[in-house]
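>>> Next one to model:
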Amino acid sequence: MAGAGWLLAMMKVGANNVLGVSLRQHVTPDPLLGRMNATFRFLLTGALALGAAASGLLTELTTLHTALWTGATVMALSWIPLSLSPIRHRVTGP
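As a prediction, the model looks like this:
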């Protein structure tokens, strides 16, 4: 069950990467592509570092079991902000 869940999560991540990069490249003017990519990578790695610190703190304050379930819940609900955003209904460029 865990292996199947991990496989589905990784398939989702792969598809999201392709769709996200394609959208950003489509809506960003050519001269700004380098800056946009650098900024996105900076924010992404910063979020990963903050998430790691938050999960460590949560584990310290509660239990590993609680931290794992919290992480699984956050991952399972991560689609909600995107489904509510205007990007979902975008059909043309800028």
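
>>> hey, let's count contacts and neighbours off CA atoms from now on
Noted.

>>> What ranges does the chain have for its strands?
Ranges of strands within the chain: none, based on DSSP state E.

>>> Can you tell me which helices and strands the lengthiest helix in it packs against?
As assigned by DSSP state H, the longest helix anywhere in the chain is helix 33-61. Contacts defined by 3 or more Cα pairs under 8 Å, 6 or more residues apart in numbering; DSSP states H and E place helix 33-61 against helix 64-76.

>>> which parts of the helix it packs on are buried?
Neighbour-count burial for helix 64-76, counted by 16 or more other Cα atoms under 10 Å, picks out Ala67.

>>> for comparison, sequence B:
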Amino acid sequence: MDQKQRLELINIMHELYQTPTTIEEQWHRVTPLLTEFNATIGQGLEGMASMINKHFTNAEKFKDSKVQKFELESGLIKLNMYFKKLDTFEKS
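The predicted model follows:
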């Protein structure tokens, strides 16, 4: 997953966090990015990537906006940490 795709995923998920009522209509933008994210998981970070994916897919499944916001926020926090760790591994 290149830097542009990483930023796009973070930005889309942040937009959805701000307005969870748009999840259904915007999910088509998320799906290819999550597919790419899953295809390019860094070695040793599989568990963390799995949790991120689970949070985001849970947000799409639930209809309660409080649950959606929780799942999106949890996923975003972990996603940001994941990309920082991945950058550290790639530089070493």
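
>>> So after superposing, what's the score?
Comparing the chains after superposition, counting by TM-score structural alignment, normalised by the length of the second structure, produces a TM-score of 0.40; 58 aligned residues with a Cα RMSD of 3.6 Å.

>>> picking up where we left off before, pull out the buried positions in the longest helix of the first structure.
Burial within helix 33-61 of the first structure, assessed by neighbour count using 16+ other Cα under 10 Å, is assigned to 36, 55, 58.

>>> and the residue lying closest to the second one once chain neighbours are set aside, what is it in contact with?
Right, the one you point to is Ser55 of the first structure. Once its chain neighbours are removed from consideration, Ser55 of the first structure has its nearest residue in Ala67; the separation is 6.4 Å (Cα to Cα, 6 or more residues apart in numbering). Contacts for Ala67 of the first structure (Cα atoms under 8 Å, 6 or more residues apart in numbering) come out as 55, 58-59.

>>> which of those lies closest to Ala76 of the first structure?
Minimum separation from Ala76 of the first structure among the contacts of Ala67 of the first structure (Cα to Cα) is found for Ser55, which lies at 16.0 Å.

>>> Would you quantify the distance from that closest one to Trp79 of the first structure?
Using Cα to Cα, to the nearest Å, we find Ser55 of the first structure at a distance of 20 Å from Trp79 of the first structure.

>>> if I pick Trp69 of the first structure, what's in contact with it?
The contact partners of Trp69 of the first structure, taken as Cα under 8 Å, 6+ apart, number zero.
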